[in-house]
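Q: Let's see this in three dimensions:
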Amino acid sequence: MAGRQARFKMSTRGVGQLLNSEMIQGELLRRAEIIKGVAEAISPVGGPGDPHPGVYKASWYVKVVRKPVGRSQKKRPVAVVGNSAYYARWVEYGTEKVHPHHVLLRAAQAGGR
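A: You can find the predicted model right below:
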């Protein structure tokens, strides 16, 4: 066997099947749940004057959707971590009166492994 090289021929159909597999969807969901857990842990709750204490922290969700991705625009599973509180955007990015918390950014940096 000396001198023989291994050969590999990629099957684009096989790669597509892999990307759509339950295994990949499960891993996407696992990583998204980790990010969600970190986001919940570091979410601000608000002080005594907050009219909605804890709503932001309790509003995190995870879902796996099928979206067109890449040049081919074929539908592939994509994990989404989001927050349904109407003011989530302002907590993440801040306003002229409130500093940005970057909760989702920090959670993604810390938890997506």
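Q: can we go C-alpha only for contacts and neighbour counts from here?
A: Will do.
Q: quick one, what contacts Q25?
A: Counting by CA atoms under 8 Å, 6 or more residues apart in numbering, Q25 touches 64, 77-78.
Q: Of the residues you listed - the most surrounded one?
A: P77 (21 neighbours; other CA atoms under 10 Å).
Q: from what I can see it touches K63, true?
A: No. Counting by CA atoms under 8 Å, P77 stays clear of K63, with 10.0 Å between them.
Q: From the structure, what's the count of residues near K36?
A: Count around K36 with other CA under 10 Å applied: 23.
Q: ok, then the element right after the host helix or strand of it?
A: For K36, the enclosing helix or strand under DSSP states H and E is helix 22-42. Sequence-wise, the next helix or strand downstream of helix 22-42 (DSSP H and E) is helix 55-58.
Q: Who are the packing partners of that following helix?
A: If you count contacts as 3 or more CA pairs under 8 Å, 6 or more residues apart in numbering; DSSP states H and E, helix 55-58 packs onto helix 22-42.
Q: To compare with the earlier structure, here is another sequence to fold:
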Amino acid sequence: MQQPTAPDLVHTMFTILPLVLSKCPRKNVAPTVVSPLLTQKALTLLSSCVTDKERRFWQDLGDAWKRTRADWPNSKMVPQYIPTFSDGWIPPEIPSLSEQPQIQSGIQTPPIN
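A: This is a model prediction of the structure:
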């Protein structure tokens, strides 16, 4: 069995999400979702592989589904998204960009044979 490609996963998401939203007791919930705001990489991925039908659905989800935190008004007021799991598992904290190790320029790694 092959690993699915990123476009395959996007198409699967856009097949399942309308079904999930149609079963949601609160209609039109998608436009009220603000957190998590998508990253630029996520938006670029979606833009590069959605079909016309998926793009129309994506556009109808609301503004927060199409903008990054940097583009969102008052983005500091939007809480960081931390998923909650029924078994109590908590994902490890993601370090901020300033805390991540920096790669020093000029250092070369040996070639892999």
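Q: TM-score for this pair?
A: The TM-score (TM-score structural alignment, normalised by the length of structure 1) is 0.23; 43 aligned residues with a CA RMSD of 4.8 Å.
Q: circling back to that earlier point, take the contacts of Q25 of structure 1 and keep only those in strands.
A: The members of the contacts of Q25 of structure 1 that map onto strands under DSSP state E are 64, 77-78.
Q: Please list all residues in contact with C49 of structure 2.
A: 7, 10 are the contacts of C49 of structure 2 under CA under 8 Å, 6+ apart.
Q: one more time with 6 Å, if that's ok
A: P7 (CA atoms under 6 Å, 6 or more residues apart in numbering).
Q: what does the one 3 residues further on give?
A: Counting by CA under 6 Å, 6+ apart, D52 of structure 2 makes contact with nothing.
Q: Out of the contacts of Q25 of structure 1, flag the one nearest to I24 of structure 1.
A: P77 (8.2 Å; CA to CA).
Q: sorry, back to before: now tabulate the ones in strands among the contacts of Q25 of structure 1 in a markdown table and tack on distance to A108 of structure 1.
A: Converted to a markdown table, these look like this (distance: CA to CA, whole Å):
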| residue | distance to A108 of structure 1 |
| --- | --- |
| V64 | 16 |
| P77 | 18 |
| V78 | 15 |
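Q: Look up how far E27 of structure 1 lies from the residue lying closest to I34 of structure 1 once chain neighbours are set aside.
A: Residue nearest to I34 of structure 1 in three dimensions, not counting chain neighbours: G111, with 5.5 Å by CA to CA, 6 or more residues apart in numbering. The gap separating G111 of structure 1 from E27 of structure 1 is 13 Å, by CA to CA, to the nearest Å.
Q: ok, the two, which is more surrounded?
A: Just comparing G111 of structure 1 and E27: by other CA under 10 Å the higher neighbour count belongs to G111, 16 against 12.
Q: ok, that one touching G37?
A: No. Between G111 of structure 1 and G37 there is no contact under CA atoms under 6 Å: 8.2 Å.
Q: and the longest helix for structure 2?
A: Scanning structure 2 for the longest helix, with DSSP state H as the assignment, gives helix 6-23.
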